[in-house]
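Colleague: heads up, no residue letters with this:
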């Protein structure tokens, strides 16, 4: 009985379960579910049953993943702004780096919320920059400027080394979390075994 086709779409669906309004289908669901559903258990499920599976797996992953694994996935893939901000904040303090606190904070945050090329941004009523059509989370342009991350103006090579180290650490955390989720999905027989 497979419910999910692949791990990454499953993670996105599961982490979006806490912010989905069941009255209308979310645009990201249309993209993920655009493939044909010819066979498999998921093809037999109603939208409500699929949502219920997502919610159950959300609880299972929250219980079985470690705090750092859960936070890196929520910070990277959740659509719930409050949960995402909390996860990013907790992750900043888990990063082991010689960089000062401000640098670690900004380097970690831009890894979770990368600058999107060609994104047309506007300003919402609270003065935050948002993509006009879908309100994608973006940071102010100056936040992405590495020169603002270190008040002591250390050499560029030092700042680049720190940023690379922080981003590699975050990528390793994400990879470990995805591997753990894959193991859980396979154990519960909720994912296709297609390799």
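Modeller: Looks like it arrived, so ask away. As the structure is a computational prediction, the values presented were derived from the model and not from experiment. Residues are numbered from 1 along each chain as shown.
Colleague: make it CA atoms for all contacts and neighbour counts henceforth
Modeller: Fine.
Colleague: pull out the buried positions in stretch 165-179.
Modeller: Neighbour-count burial for stretch 165-179, counted by 16 or more other Cα atoms under 10 Å, picks out 165-167, 169-170, 173-174, 177-178.
Colleague: closest to residue 49 out of those residues?
Modeller: Proximity of the buried residues of stretch 165-179 to residue 49 was ranked by Cα to Cα; the top entry is residue 178 with 24.1 Å.
Colleague: can you list the buried residues of stretch 165-179 in JSON lines and add distance to residue 19 and secondary structure?
Modeller: Putting those into JSON lines (distance: Cα to Cα, whole Å; DSSP: H, G, I helix; E, B strand; the rest coil) gives the following:
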{"residue": "165", "distance to residue 19": "33", "secondary structure": "helix"}
{"residue": "166", "distance to residue 19": "29", "secondary structure": "helix"}
{"residue": "167", "distance to residue 19": "27", "secondary structure": "helix"}
{"residue": "169", "distance to residue 19": "28", "secondary structure": "helix"}
{"residue": "170", "distance to residue 19": "25", "secondary structure": "helix"}
{"residue": "173", "distance to residue 19": "24", "secondary structure": "helix"}
{"residue": "174", "distance to residue 19": "22", "secondary structure": "helix"}
{"residue": "177", "distance to residue 19": "21", "secondary structure": "helix"}
{"residue": "178", "distance to residue 19": "21", "secondary structure": "helix"}
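Colleague: second one coming, line it up with the first:
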């Protein structure tokens, strides 16, 4: 399996840990006669590749890069939460710790359209997205928004750095489609 780009590879790999095979009937044959006899193909091959990429990236990336990718792209709520809090601990900002943690959490779990973000199961309660609740000292909104913007920019920079490293790992394995 060859991925279109590094983001699609990372998203599929991180999603592979929450996919289960409990539902539905599978009418496609597991083995195709045209391929090597006994070879895994189709959905099973793709899932196996995704799991292998997950393992490879987890082993090859530094913890801060891995946390950045999990915080941004994972659908596993507990892993995403743990990685998000690890990222919050690394953020450098004049903002108080609580503000940094709230800004990081709302970056990792963005508010989605719909009533209270109910289109997704991975949203925080509505009160979490109120920036005025993040600061207990009553600082001006301009300061709060400046801090939040700087924190989010820092987090996105970490994700971009992690994607560059992941790209190098996947290129070395020949898993990214090259443009002609």
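Modeller: That came through, no problem. All figures in this text were calculated on a predicted structure; none of them were measured in a lab.
Colleague: quick one: TM-score?
Modeller: Once superposed, chain against chain, the TM-score is 0.85 (TM-score structural alignment, normalised by the length of the second structure); 165 aligned residues with a Cα RMSD of 1.8 Å.
Colleague: can I get the buried residues of stretch 165-179 of the first structure in TSV with distance to residue 105 of the first structure?
Modeller: What follows is those, written out as TSV (distance: Cα to Cα, whole Å):
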residue	distance to residue 105 of the first structure
165	13
166	10
167	12
169	14
170	12
173	16
174	17
177	21
178	23
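Colleague: which one of the residues you listed sits closest to residue 9 of the first structure?
Modeller: The closest of these, once distances to residue 9 of the first structure are taken by Cα to Cα, is residue 178, at 11.4 Å.
Colleague: give me the nearest residue to the aligned residue in the second structure for that closest one, chain neighbours excluded.
Modeller: With TM-score structural alignment as the criterion, the equivalent of residue 178 of the first structure in the second structure is residue 163. Spatial nearest neighbour of residue 163 of the second structure, excluding adjacent residues (Cα to Cα, 6 or more residues apart in numbering): residue 6 at 6.8 Å.
Colleague: got a list of what residue 98 of the first structure touches?
Modeller: Residue 98 of the first structure is in contact with residue 162, counting by Cα atoms under 8 Å, 6 or more residues apart in numbering.
Colleague: mind running it again at 6 Å?
Modeller: Residue 98 of the first structure makes contact with no residue, according to Cα atoms under 6 Å, 6 or more residues apart in numbering.
Colleague: residue in the second structure paired with it?
Modeller: Checking TM-score structural alignment: residue 98 of the first structure goes with residue 94.
Colleague: residue 23 of the second structure versus that match, what's the distance?
Modeller: Residue 94 of the second structure is 49 Å from residue 23 of the second structure, where distance means Cα to Cα, to the nearest Å.
Colleague: likewise for residue 101 of the second structure?
Modeller: 37 Å.
Colleague: just residue 150 of the second structure next, same as before
Modeller: Separation of residue 150 of the second structure from residue 23 of the second structure (Cα to Cα): 43 Å.
Colleague: the first structure: strands as residue ranges?
Modeller: With DSSP state E, the ranges of strands along the first structure come out as 121-123, 129-131.
Colleague: out of the ones you listed, nearest to residue 87 of the first structure?
Modeller: Taking the strands of the first structure one by one with Cα to Cα, strand 129-131 is closest: 20.3 Å.
Colleague: how about residues contacting that closest one?
Modeller: 120-123, 136-138.
Colleague: one more: stretch 8-16 of the second structure?
Modeller: 3, 50-51, 53-54, 73-74.
Colleague: let's see 8 Å
Modeller: 3, 47, 50-54, 69-70, 73-76.
Colleague: narrow those to just the buried residues.
Modeller: 3, 47, 50-51, 53-54, 69-70, 73-76.
Colleague: any chance of these in JSON lines, with distance to residue 174 of the second structure too?
Modeller: Converted to JSON lines, these look like this (distance: Cα to Cα, whole Å):
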{"residue": "3", "distance to residue 174 of the second structure": "9"}
{"residue": "47", "distance to residue 174 of the second structure": "17"}
{"residue": "50", "distance to residue 174 of the second structure": "14"}
{"residue": "51", "distance to residue 174 of the second structure": "16"}
{"residue": "53", "distance to residue 174 of the second structure": "11"}
{"residue": "54", "distance to residue 174 of the second structure": "15"}
{"residue": "69", "distance to residue 174 of the second structure": "20"}
{"residue": "70", "distance to residue 174 of the second structure": "22"}
{"residue": "73", "distance to residue 174 of the second structure": "22"}
{"residue": "74", "distance to residue 174 of the second structure": "23"}
{"residue": "75", "distance to residue 174 of the second structure": "26"}
{"residue": "76", "distance to residue 174 of the second structure": "27"}
